[in-house]
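S.K.: give me a model of this one.
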Amino acid sequence: MSNDDRTDDMIAPTGVSHPVRVQYSHGAQQEARGIVAQERIAQERIAQEGIAQERIAQEGIAQERIAQERIAQERIAQERIAQERIAQERIAQEGIAQEGIAQERIAQERIAQERIAQERIAQEGIAQERIAQERIAQEGIAQERIAQEGIAQERIAQERIAQERIAQERIAQERIAQERIAQERIAQERIAQEGIAQERRKK
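M.R.: A predicted model of the protein is given here:
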């Protein structure tokens, strides 16, 4: 039996999951081996292509993940920037509000101080007016006192003049009375002398 006629058990591909053992001749065996090798090469190529495609797919997935992560990071960064801007705007608005409150407080304090100053000026004016009125009243009282004193002095002077007149009249009346008495005495003495003279004449 020659090598070509020799048969051997070979596993031939059948296209199913379980290969079938088939007996081949030597030439058929080589052909079968070539076919098997080609199929293996083809399978390896397919496997390599699958691996390559899987790698490409994985790389695509990885790139997509990286892109998504970048997008997510960009979104996070944008959100952070937006939040920082919002925070800065809030801080600025709070600062503006605080400045407005401070300015309002300053304005209110100025108004209060002006009111206090106006009240003080008004009170000082009222006090000065009261002092002026008291001075006028005191001057009026003093003038009234002076007038009353002048009236009293005038009354006293008039009373003195009246008393002096009364005294002078009394003195004059006393003088007149004394003169009358003296004249009466003289007349009586004359009468008496005339009577004496007449009696002497009669004798």
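
S.K.: please count neighbours and contacts with C-alpha atoms only from this point.
M.R.: Will do.

S.K.: strands along this protein, start to end?
M.R.: Under the criterion DSSP state E, the chain contains strands at 7-12, 20-25.

S.K.: for the comparison step, fold the sequence that follows:
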Amino acid sequence: MKLWEVIVVIIGLALEPFNEALKKGANQWHLNKVTLCLVSLLFAIIQTIMLGIGMITISLLMENLHIEGGLTFTPFLAALTLIFLSMKMFRRTFREHSFVEKREETMNYKALVKSACILGVDALILGILLALLQLAIIKNLVLTFCITSVSVALGLWMGYRLGMKYHVVVNGCSGCILLIIAFRLVMNCF
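M.R.: Reported below is the predicted structural model:
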């Protein structure tokens, strides 16, 4: 995968925390800069840790098994993984949710950690995929941290200002991005 493809995949993955932040922002009575920064850092750190766990585990496994030059089926496995993640996002898009915007005084950080860890599973899967493609670990961790933190901050702010108008569109866009990259990976094999 080229750098721009990795960036697009990470953006697609970061749209999921963006959507969660959109919901949390819509529920805030008052959103200050400290809360915005804390929530952004929380999601970014958990996403980065999960991506790192996936990448480091598979990299060490491949190194211990002495697999040089990667596996021949890796692009197809990568495409299947991206298709799986995109279908998961589409399922969330089309599932009916009744969401009531109610303003809360404080941010529930315990619930935020729980939802960030749940969303981090997708980052773990992506980390495994990126390690199988033998991509640079540090560069991907830095990209994930930066993109996720900006995405969550933007989601909180937009949710606070606009409410929940666009949360369905965000999941749909996220799924489309991952499907396009999966298609591109398969086409590069031929």
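
S.K.: what's the TM-score here?
M.R.: Here the TM-score for the pair of chains, by TM-score structural alignment, normalised by the length of the second structure, is 0.18; 41 aligned residues with a Cα RMSD of 3.2 Å.

S.K.: mind putting the strands of the first structure in CSV, distance to Ile191 of the first structure and mean neighbour count included?
M.R.: Compiled in CSV, those are given as follows (distance: least, Cα to Cα, whole Å; neighbours: other Cα atoms under 10 Å):
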stretch, distance to Ile191 of the first structure, mean neighbour count
strand 7-12, 225, 15
strand 20-25, 225, 15
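
S.K.: now tabulate the ones you listed in TSV and tack on distance to Arg190 of the first structure.
M.R.: Written out in TSV, the entries for these read as follows (distance: least, Cα to Cα, whole Å):
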stretch	distance to Arg190 of the first structure
strand 7-12	224
strand 20-25	224
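
S.K.: show me where the first structure has helices.
M.R.: Remark: helices assigned in the first structure by DSSP state H are 26-202.

S.K.: check the offset of stretch 81-88 of the second structure from the chain's centre.
M.R.: 12 Å (Cα atoms, centre = their mean, to the nearest Å).

S.K.: please apply the same query to stretch 193-203 of the first structure.
M.R.: 135 Å.

S.K.: now stretch 127-145 of the first structure
M.R.: That offset, for stretch 127-145 of the first structure, works out to 46 Å (Cα atoms, centre = their mean).

S.K.: tell me the buried residues in it?
M.R.: Going by neighbour count (16 or more other Cα atoms under 10 Å), nothing in stretch 127-145 of the first structure comes out as buried.

S.K.: quick check: the nearest residue to Thr57 of the second structure once chain neighbours are set aside vs Val113 of the second structure, distance?
M.R.: In space, and not counting its chain neighbours, Thr57 of the second structure is closest to Ile128: 7.8 Å by Cα to Cα, 6 or more residues apart in numbering. Remark: distance between Ile128 of the second structure and Val113 of the second structure (Cα to Cα, to the nearest Å) = 22 Å.

S.K.: compare the two (neighbour count), which wins?
M.R.: Ile128 (24 against 15; other Cα atoms under 10 Å).

S.K.: now name the helix or strand holding the more buried one.
M.R.: helix 109-132 (DSSP states H and E).

S.K.: what does that helix rub up against?
M.R.: 13, 16-17, 20, 39, 42-43, 46-48, 50-59, 70-71, 74, 77-78, 81, 85, 137 (Cα atoms under 8 Å, 6 or more residues apart in numbering).
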